[in-house]
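Participant: For reference, the sequence and a predicted model appear below.
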Amino acid sequence: MDSAPNPNSSRHKAAFAFIFVTVMLDMLAFGIIIPVLPHLIVDLIGGSIAKAAVWTSAFGTVYMLMQFVFSPVQGTLSDRFGRRSVILISSFGLGVDFIVMALTPVMWLLFFGRAVSGICSASFSTANAYIADIVPKEKRAAAFGAMGGAFALGFVVGPALGGFLGHISLRLPFWVAAGLSLVNFCYGFFVLPESLPLERRTKRFEWRHANPFGALLLLRRYPQVFAFATVLFLINLAQFSLNSTYVLYTDYRYGWGPQAVGYTLGLVGLCSGLVQAVLVRQLMPKLGERRLIMLGLPLCVVGYLFFGLSSVGWMFLLGIPFLCLGGLAGPPSQALITRQVDPHEQGRLQGALSSLASLAGIFGPAVFANLFALFISDHAPAHLPGIAFVLAALLISAATMLASYAIRHLHPVQPGENPATTHGAELSPVTDIVHHEPLANDQPESFP
């Protein structure tokens, strides 16, 4: 006779579903205003396209800068006060902020609202810490892959939905984004359990841990963590070659218009979501984290080289599967990192990783866009329109070599072992860092 269903397992599935939806909505809210924000800026400043371009660049910079600064703050707050409260406050704040941006009649308030969006969207780091709390170590790569799928889904749906709504009204996408965030807050308020019990929380909040540079120091306190964090940074930096040059590059080299760009970007997002949400989960039990990393990174190199060196559009399209399969490397890298860091510092860890990703977002677009402009100009040392993608391939090649080195020297963390003190770092002793209860008073049976 079958046993009765475990209510704790249902509670765990509901918690994971909420985190998945939170990440998707954060990305959806980011993407939904991409097609309309520049046009709204044009309206607010009086119709100057040139000035709007400058303001749009400033909006992107301030968004990533706020994420860089506040990701470790939110991570440290979640280590001290729990994940649930930080995530709920961020969701509520994002909803209110979109309402303010929907109503604002002046540029400075819209700019301020975008900065607040960057702060509230920094909850992605807390969401990752929540996953590290509730998912058993052997299933974390699949869980982080599902988070990558949520990210990709929001990226695919957001701009398309924003463009459709923007035809009705430039401010309607902001209202829809606000409604989604507030609905998410209400759902989480009644459903989301706390993942970090009181006994595993830090004793006090310290600003030296919450500032982004102090948080990055955490990465150097654990063996191999700094190396894998650098791998993730290089992956994120390379991805900004797409953000900053994809539209202009495909127009310049292949004559693609907005429709073709939209279709191909949607295909990239869809394939990336399938790889991270489905394929990672299927391959993890067969290959393991280390082989998955060393499979994904070289495939990513091939994809970027196709993008950068293809002289015709159909050859460019051949690079999309390779580039998306490169997404196999990210989730297992995150999983390996979480297993090297103590449970009570998972929030700080994820905040530091998010700050690294934001740092890539601050500098990456300027580097790739200026290289693209240089190598198609009359003063180019060589005519190479795809230089941004070639550089991205070189960055991933460096990440591959670094990951190979880190994997060879990876210290296996045993149950009951503190990874920091094993290598001489001074940390307060903690209990079993591998086999711990994911939810207070709950022991989930499986990852949904």
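Facilitator: Perfect, thanks for sending it.

Participant: CA atoms for contacts and neighbours, from now on please.
Facilitator: Noted.

Participant: Chain neighbours aside, what residue packs nearest to Val62?
Facilitator: Ala115 (5.8 Å; Cα to Cα, 6 or more residues apart in numbering).

Participant: for that neighbour, what are its contacts?
Facilitator: 59, 62-63, 66 (Cα atoms under 8 Å, 6 or more residues apart in numbering).

Participant: then this one, side by side with the first:
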Amino acid sequence: MEKLSGLSHLFMTIFLHNFAAFMVIPAITDVTMAALCPGKDECSIAIYFSGLQHAADNVPEGRRASAFGILSGIGSSAFVCGTLSTRFLSTASTFQVATAMGMLSAVYMRVFLPDSIVNDNLSTPIMSEGKLDGIVNQDEESDKKIQMFKTLPSIEDMLVLLKSSLTFSQAAIVSFFSTLSDVGLHASLLYYLKARFHFNKDQFADLMVITGIAGTVSQLLLMPILAPVLGEAKLLSIGLFFNCVHMILYSIAWSFWVPYAAALFSLLYVFSQPCIRSIVSKQVGPCEQGKAQGFISGIGSFANVASPLLFSPLTALFLSERAPFNFPGFSIMCVGFASMIAFVQSLMIRAFPPISSERVSNLH
């Protein structure tokens, strides 16, 4: 752990941000339902409203899987703390505290988290003093803007990344379908459980605390041990397999305790995202980490947009009286099938030597 001490401020930033983001999740379902369908446990229209470079730069290749796992574990611990706090706060106070914590995370990052790139010849640092000087010195403003745009990744850069490494392309596909399924599940699950088992804010919080604690223990303790032994590719497949299984288990839940049992699968399915990040980080050179991780984040953002468009209408249909057949969890099972596609693709990933950063840098 001493070798990862240089990431301490990054860990604190992630914790504060995720604490603010996750603490409102248990309450938002009840708020949305109360606004749109007062007094009801079923409301299909509510479904439509649900709609890392730093670690890679500061950690050697051999320890990146562990570093990404610990980073995700910090996020999971914030998830636990945020959802626990929901049980002790009123709905109105929850959103106020979340806003304050979100602002604190931004201030903390700006004050304590240094830019990981210290060599201006590699790329322009995101928070470098040079950019701040460019704002103050109006004579150099245009030159700074030109330099900034030269260092921003272009579509051509992204295509080169995809063509340069088969492993990178496979990881991008896995990331898309994995995020597609995760977002689809999160957008639909709470409304499904409210309609199916009449869950409320406190039960949502309990479920999320179980998920968060299991995920935190796994990422902080299990992943640093298993990653060097099994490798990121195998660990990725294990995580995606159990992610698929737990989604299907949610979809066929026959009793109120089944969702709690499914939540325990987070011990294993939390491996997937850190492993994807670690695999991607090893396919590019040190000066291309931001572009590679940013591209994967962009893939995830696209999946974040596409997932509600695909699964929200399906969830709304099967939670309504117009459902073609009686299967409230059908949309969640479809989400599980999307996760299965990611799992099958992950089985094809093999470890290859990292590609040279010059193959992308030469574009400039």
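Facilitator: Alright, I've got the coordinates. Note that the coordinates shown come from a computational prediction; the quantities given were computed from them, not determined experimentally.

Participant: Now neighbour count too, for the contacts of Ala115 of structure 1, in TSV please.
Facilitator: Below are the contacts of Ala115 of structure 1 laid out as TSV (neighbours: other Cα atoms under 10 Å):
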residue	neighbour count
Phe59	21
Val62	20
Tyr63	25
Met66	21
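
Participant: dump the residue contacts of Phe241 of structure 2.
Facilitator: By Cα under 8 Å, 6+ apart, the residues touching Phe241 of structure 2 are 269, 339-340, 343.

Participant: circling back to that earlier point, what helix or strand is the residue nearest to Val62 of structure 1 on?
Facilitator: Using DSSP states H and E, the secondary-structure element containing Ala115 of structure 1 is helix 107-120.

Participant: Which part of structure 2 matches that helix?
Facilitator: Here helix 107-120 of structure 1 fails to align to any part of structure 2, judged by TM-score structural alignment.

Participant: Packing partners of the helix or strand following that helix?
Facilitator: Using DSSP H and E, the helix or strand that directly follows helix 107-120 of structure 1 along the chain is helix 124-134. Judged by 3 or more Cα pairs under 8 Å, 6 or more residues apart in numbering; DSSP states H and E, the packing partners of helix 124-134 of structure 1 are helix 7-32, helix 49-81, helix 83-103, helix 140-168, helix 346-375.

Participant: among these, which is nearest Phe233 of structure 1?
Facilitator: With Cα to Cα as the criterion, Phe233 of structure 1 lies closest to helix 346-375 of these, at 5.9 Å.

Participant: which parts of the closest one are buried?
Facilitator: If you call a residue buried by 16 or more other Cα atoms under 10 Å, then helix 346-375 of structure 1 has these buried ones: 346-362, 364-365, 368-369, 371-375.

Participant: cool, stretch 176-190 of structure 2 as well?
Facilitator: For stretch 176-190 of structure 2, by 16+ other Cα under 10 Å, it's 176-185, 187-190.

Participant: cool, stretch 280-292 of structure 1 as well?
Facilitator: 280-281, 284, 289-292.

Participant: Which residues outside that stretch are in contact with it?
Facilitator: 141-143, 145, 328-329, 331-333, 335-336, 407.

Participant: Now do that stretch: which range of structure 2 does it align onto?
Facilitator: Going by TM-score structural alignment: stretch 280-292 of structure 1 matches residues 223-235.

Participant: Tell me where the stretch 201-350 of structure 1 has helices.
Facilitator: Here the stretch 201-350 of structure 1 has its helices, by DSSP state H, counting those that start in this stretch, at 207-210, 212-218, 225-254, 258-274, 280-309, 313-325, 330-338, 346-375.

Participant: Out of the ones you listed, which gets nearest to Gly158 of structure 1?
Facilitator: Once those are compared by Cα to Cα, helix 258-274 is nearest, at 10.3 Å.
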